[in-house]
Structure formats: structure tokens, C-alpha cells
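>>> Have a look at this prediction, sequence included:
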Amino acid sequence: MLEEVLRCLDPRPGETFLDATVGYGGHAEPIAARLGEKGRLIGIDLDSEALSATRKAAKEWPCRTEFEHAGYDEMPDVLDRLGIGKVDGLLADLGVSSPQLDRPERGFSFQGDGPLDMRMDPEGYPTAAEWLAAAEEREIRRALWEFGEEKRAAAIAKALVRERRKRPIDTTGDLTRIVLSCFPDRDRAGRVHPATRTYQALRIVVNHELERLERLLSFLPDRLGPGGRVVILAYHSLEDRLVKRAFQEWSGKSDPVLSRIPIRGEIPGRAIILTPKALRPSPAEVARNPRSRSARLRAAKRTSLA
């Protein structure tokens, strides 16, 4: 959804932007082109390998660039280290990148067989295999239910605990095989692979994704300058719900007191919502990139109110 991202962010010459999930620079490069020679782009990411590749590519970009190995929830510390109070624009693409999915050794996908890792930061957090080995059955069940919205959470959790007593669950092949054993009626599972929700839940747990997103949303308005734009791309309802609720709070539309008062017109808030409904990829884009089908884009613009 590059076109929609650029339209909502509207990067202008001389501005300062932060790509909070810079990855391999797919969004950052066209943003940098619009910022021009007097602009400044800060890129942060947990994936040190992707960061290294983008740092090299950015030598050809026109604007000033700086890159930090950090998560988007560490944005205030990064900006403070660089002496930046506020930015003019911020992008957070919360999805797993294609290079991460396509490499079996990263352990994000059930399409291949590799180590059951799933860490965005290969240098941090326990792996998915380590978490599964230590978690109690009720913890696994709760994670699958809450973070994967998996209806067969209880059966899958029981199967995982039963199988790990026999031997460690160390590979994506192991995990996929166990999950599929809980779907004897796989033909009724629909288009979505039966293991999709389990993989989503474990990835969220391993990387503390929702906690980190909540931290980002809590301090984001304070680090956007007046008129600053923010775009967040979410890929499942749990993320999107948090983003939607935060944007509503910033705009003043969800104030528990003001919402009960019959006031005509708009109540000014700290931000203006630019996307009343989440933007979705076009059919043409989904045809080109099937992995984009679940993307939901929301954007907001900072007002001058404190």
C-alpha cells in the first residue's frame, strides 16, 4: 500500500520523519526521496540484518539518514539520543516482512521447515521453541485464544503439551504437524491454513507485540509536531483495534464525559483522524502481493492542542 502510505504521510522537503519499522527500506526510500537534501530520516528496526542492508542502500538517498537497532516502543530514547524533540511524520508497518517469511531459518512461516524461532530481533527474547517448552498448558491455551483467536485453542494446547513430553518441539515442521493433527476436518477450515492463527499467537507472545504497540501509542502524540502525520499498518484485528481506539482518544471522539454531552460540531482533540475507516489494499495489489490482503491502514494528523 505504498501509494496510500505516501498520500497520508505527505512527506515534504526539509521535514524530519521516523520509519519505526524500516526493515529493508521499502517505504523509507520513497519517503527519503520526497524529503530531499534538507530532510532527515530516522530508521529503526529490531532486525539487525535488515538494518545493515538498508544502511548501505541509504548512502544513495538524498536526505540525511540515521539508523538505530531498536524497537518502535523505544522511539523516545532514540529521538532523545539524536537530539530530536518532535518529528513531522511517523510510519509503523507492523507486519512481518517477506524476507523474514521467506527464510525458513527465521521460523515465521509454516511453508518451510526450519528452527522454531519467530524472533523479530534474533539477539533478544526467548525463541518460540523455548517458550513452548516452558509454558504451562493453560498459558498456551490462553495465548492461542487471545492472540490467535483460535477456536481450537484447548485442543492444540493439549496436543502441544502431549507431544513435547515425547520430544522437543524445535522446528516449524514439528509445530505445523501437531496443529494439523487437531484439524481432522481440514477441508472445512476454509482458505486460511489451519496453523495460521497458532503462528500468529506465538509470534505475538515471543515478540511482546501488543505490549510494545501500546507503549508506542501512549507516547506517540507527544513526539509528533503540530501538523505531524502518523500512519500505522496493522495486519490483524488485535493490532488494528488498539490503533483505532488510540486514534479516537487522540481526536477526542471517545472522551467518556464529552461523548454524553449533546454538542453540535466537532470536539477538538490532539489529532484529526485522516482515515474514518481503515484503508484496505486494492484487488490489484492483492493480486500482485497476496500477503497484503490483511493490511489495514490508519492515519492521523497532529493538531496544535497539547
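Great, that's in hand. Numbers count the residues shown, from 1 in each chain.
>>> make it CA atoms for all contacts and neighbour counts henceforth
Fine.
>>> Spell out the residue ranges of the strands in the stretch 151-300 of the chain.
Secondary structure of the stretch 151-300 of the chain by DSSP state E, counting those that start in this stretch: the strands cover 224-234, 271-273, 296-302.
>>> contact partners of the last one?
So the one you mean is strand 296-302. 5, 8-9, 221, 224-235, 240, 243-244, 247, 270-275, 277-281 (CA atoms under 8 Å, 6 or more residues apart in numbering).
>>> one step back: distance to G43 and mean neighbour count added to the strands of the stretch 151-300 of the chain, as JSON lines?
Converted to JSON lines, those look like this (distance: least, CA to CA, whole Å; neighbours: other CA atoms under 10 Å):
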{"stretch": "strand 224-234", "distance to G43": "15", "mean neighbour count": "23"}
{"stretch": "strand 271-273", "distance to G43": "23", "mean neighbour count": "23"}
{"stretch": "strand 296-302", "distance to G43": "19", "mean neighbour count": "24"}
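>>> Mind putting these into TSV with distance to P262?
As requested, those are arranged in TSV below (distance: least, CA to CA, whole Å):
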stretch	distance to P262
strand 224-234	28
strand 271-273	20
strand 296-302	25
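>>> for the ones you listed, which one sits closest to G71?
Closest approach to G71 among the strands of the stretch 151-300 of the chain is made by strand 224-234 (14.6 Å; CA to CA).
>>> try it against this one:
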Amino acid sequence: MTDRPQHEPVLLRRVLDLFDPAIADRDAVLVDATLGLGGHTDALLSAYPRLTVVGLDRDPNALALSRDRLSRHGDRAHLVHTVYDGLPDALSDLGLSRVDGVLFDLGVSSMQLDVADRGFAYARDAPLDMRMDQTTGLTAADVLNTYTAGDLTRVLRDYGEERFASRIARAVITERDREPFTTSARLVELLYAAVPAAGRRTGGHPAKRTFQALRIEVNAELDVLRRAIPAALTALRVGGRIVVEAYQSLEDRIVKRALAELATSTTPPGLPVELPGHGPQVRLLTRGAEVADDQEIEHNPRAQSVRLRAAERIREAS
């Protein structure tokens, strides 16, 4: 890792292909709800000269870097400092009621992983921050130093799917009474000691699940996502498309359910015809979740865990 942010857009060609029918050869508007360092947006604006992108990000540092990167596209890029469930307000402020596409590239961004002092990575010692927006909210250190054993267990179990959640929580309580947690190295050391040797042989690094759980808790990622996906689907015009890249099962499950709900008819079973206004609102564009091939994973290791889902709006809500 380096202190210089890097970004390689995941499944870029597939993302462009999925959006193409909705935005090609027309004046179109697309929301990049997780702008990051702007890799997907830069490629979209370059490929579609009549496209305008509204880029959302909660991280002021990412917005500043993206603004420089996207400046060559002029007023076709509108960048907004907001969490992605703020999509409706962002569009309203720009006088937009419907859009042609929405992209979510979920999880921690390349910049947040690569810049050591953000505290997202467990591979090197850093302050336990993990806030995507460092101007507000609790840090990971605050969670570790103030949550009860029960709340810590819940966070690690529900957000990290950690089998040893209660054991880790008890160890954290014991250690913080001796000295509060401030940096990641001490937490990683505790996790090596708390996770049994047999448990360390599978599932990757013993800190992986705990760091994921703390990041999700600090940034309320799943709660935000549960609000953001329906809001994005509501904003789509008929013929508009949503593409979501998720990197862990908790996110992907939320996306899958939200899309499946609108892709299902609400006509009562047994009726011979579809009731007006009860048909599916979206058409699924992927069969299950698509994954990266071996070639992309070799070129961009962060693509290894991606799960891509997409849908097209086929009618307005009743």
C-alpha cells in the first residue's frame, strides 16, 4: 500500500454495457451514488458525450480528488457532498425529478484503503478512525472504547459474521479497561490472541471480519443502503437502469431483495390476468449476481469479491 490513492474501476466494461441502452445517443443524466475517485464516472463521461453525471460521496477528500480528475468534462459533472441515501435531495436541489441511470459501487473505496491514516486497513498500524466522512460521527476507537459487551458482540456478529464475536468483545472490554484503544496494531494483536488457532486457518485474516464490522457500524452502511436502493429505483425513469456492485454478502442480500421485490407482480395468485398497476416495476438484467472473471481478478485483485446486479425500470409505480 502507498499513501497515494489509486483506483481501478471494477467490471468497468460490463458497467458501460449495462448502461448503454439507457444513455447512448441522447441527453441523459446518471447518478454515481458512490463517486470515490471517479473512475467509473470518468469512463462514462468519456464514452457518452451527451451524458451528465451527478456524483455523490460522503468523503470530502474523495470529492476534491474527483473534482480535479473530472474537471476536463466541464459542467457535465455535478459533485455533491452527501451520503448516498441523500440522493433524492441532491436531485431536487439540481431540479431533477427522474434520471436515466444510477450506479452504486459499494464498500470502502480505493482511496480509503490506500491512505494509511484512515484506519480502514489492518495491514499497517494507523489511528482507528474508519469514518468515510472524517468531519462527523463516531470513530472505530469510540465504538471499541464505549460500547457494552453486548453491543460489541452484536456489531461483530451481525456486521462481520464473526463466529467468535462474544469472545472478541470480552477481550476488548478487558483490554480497554487497561488502556483505551487508539490504533489498529493493538486491535490486530488482540484478534490474533482471541481467535482460536483453528478459526484462523479459514476465512482469511483474523482481523478481516472485525474491521468490516466496525466500518459498517461507524458509517451505518447497511441502514443507509436500505434507504438508498429504493430511493434510486424511485428516481429512475421508465427505461432507466440501476447497476450495483457489492463486495460482501450483507450488502448483496439487501440489493437482491430490493430488486426482487419490484421485479415481482403483486397480482393475487390464481387470477387469470395481470391486474392493472400490479405488474413488475423492474426487469432484472442479470441472472443472479455476476462476478469478475479470472483475468480481471488477476489485473485488479479488489474485483475478487464483487457481486454485480442490475435492473431496468419498465413501468412507473402506481
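Great, that's in hand. Here the structure is a predicted model, which means the values were calculated and not measured.
>>> Need the TM-score between these chains.
Comparison of the two superposed chains (TM-score structural alignment, normalised by the length of structure 1) gives a TM-score of 0.93, and 301 aligned residues with a CA RMSD of 1.8 Å.
>>> which non-adjacent residue is nearest the spatially most central residue of structure 2?
Per CA atoms, centre = their mean, the C-alpha nearest to the average position across structure 2 is that of L106, at 1.7 Å. Spatially, and ignoring its direct neighbours in sequence, L106 of structure 2 is nearest to A246 (5.3 Å; CA to CA, 6 or more residues apart in numbering).
>>> before we move on, what about I232 of structure 1?
Distances taken as CA to CA, 6+ apart put A92 closest to I232 of structure 1, at 4.8 Å, once the chain neighbours are dropped.
>>> if I pick A154 of structure 1, what's in contact with it?
Residues near A154 of structure 1 by CA under 8 Å, 6+ apart: R141.
>>> just to revisit the earlier point, around the residue nearest to I232 of structure 1, how many other residues sit close by?
20 (other CA atoms under 10 Å).
>>> That one and R298 of structure 1: what is the separation?
When distance is defined by CA to CA, to the nearest Å, A92 of structure 1 is 10 Å away from R298 of structure 1.
>>> what residues do these two have in common as contacts?
Shared contacts of A92 of structure 1 and R298 (CA under 8 Å, 6+ apart): V231, I232, L233.
>>> Give the full set of residues in contact with the last one.
In other words, L233 of structure 1. Counted by CA under 8 Å, 6+ apart, L233 of structure 1 has contacts A92, D93, L94, G95, A295, R296, L297, R298.
>>> preserved in structure 2, out of the residues you listed?
Counting by both residues aligned by TM-score structural alignment, their matches' CA atoms under 8 Å, these that remain in contact in structure 2 are A92, D93, L94, A295, R296, L297, R298.
>>> Need these in TSV (columns: distance to C63 of structure 1).
What follows is the kept ones among the contacts of L233 of structure 1, written out as TSV (distance: CA to CA, whole Å):
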residue	distance to C63 of structure 1
A92	20
D93	21
L94	24
A295	28
R296	29
L297	26
R298	26
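>>> returning to what we had before: including distance to L144 of structure 1, could the contacts of L233 of structure 1 go into a markdown table?
Below are the contacts of L233 of structure 1 laid out as a markdown table (distance: CA to CA, whole Å):
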| residue | distance to L144 of structure 1 |
| --- | --- |
| A92 | 25 |
| D93 | 23 |
| L94 | 19 |
| G95 | 19 |
| A295 | 21 |
| R296 | 22 |
| L297 | 25 |
| R298 | 26 |
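>>> of these, closest to T198 of structure 1?
Using CA to CA, those come closest to T198 of structure 1 at G95, 16.0 Å.
>>> Tell me how far that closest one lies from Q200 of structure 1.
Going from G95 of structure 1 to Q200 of structure 1 by CA to CA gives 11 Å.
>>> Compare those two and say which one has the larger neighbour count.
The neighbour count for G95 of structure 1 versus Q200, taken as other CA under 10 Å, is higher for Q200 (20 against 15).
>>> What is the neighbour count of R191 of structure 1?
Neighbour tally, R191 of structure 1, other CA under 10 Å: 7.
>>> and it, what does it touch?
For R191 of structure 1, no contacting residues are found, by CA under 8 Å, 6+ apart.
>>> G160 of structure 2 now?
Taking CA under 8 Å, 6+ apart, one finds R209, T210, F211, Q212, A213 in contact with G160 of structure 2.
>>> Present those as a markdown table; the columns should include distance to N145 of structure 2.
As requested, the contacts of G160 of structure 2 are exported to a markdown table (distance: CA to CA, whole Å):
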| residue | distance to N145 of structure 2 |
| --- | --- |
| R209 | 18 |
| T210 | 15 |
| F211 | 15 |
| Q212 | 17 |
| A213 | 15 |
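>>> ok, so of those residues, who is nearest S184 of structure 2?
Comparing these against S184 of structure 2 with CA to CA places F211 closest, at 9.3 Å.
>>> That closest one maps to what in structure 1?
With TM-score structural alignment as the criterion, F211 of structure 2 lines up with Y199 in structure 1.
>>> for that match, what are its contacts?
Contacts were defined as CA under 8 Å, 6+ apart; by that measure Y199 of structure 1 touches F108, S109, F110, G148.
>>> Please narrow the residues you listed to those residing in strands.
Assigned to strands by DSSP state E, none of those qualify.
>>> Which of those sits closest to K158 of structure 1?
For the contacts of Y199 of structure 1, the nearest to K158 of structure 1 is G148 (15.9 Å; CA to CA).
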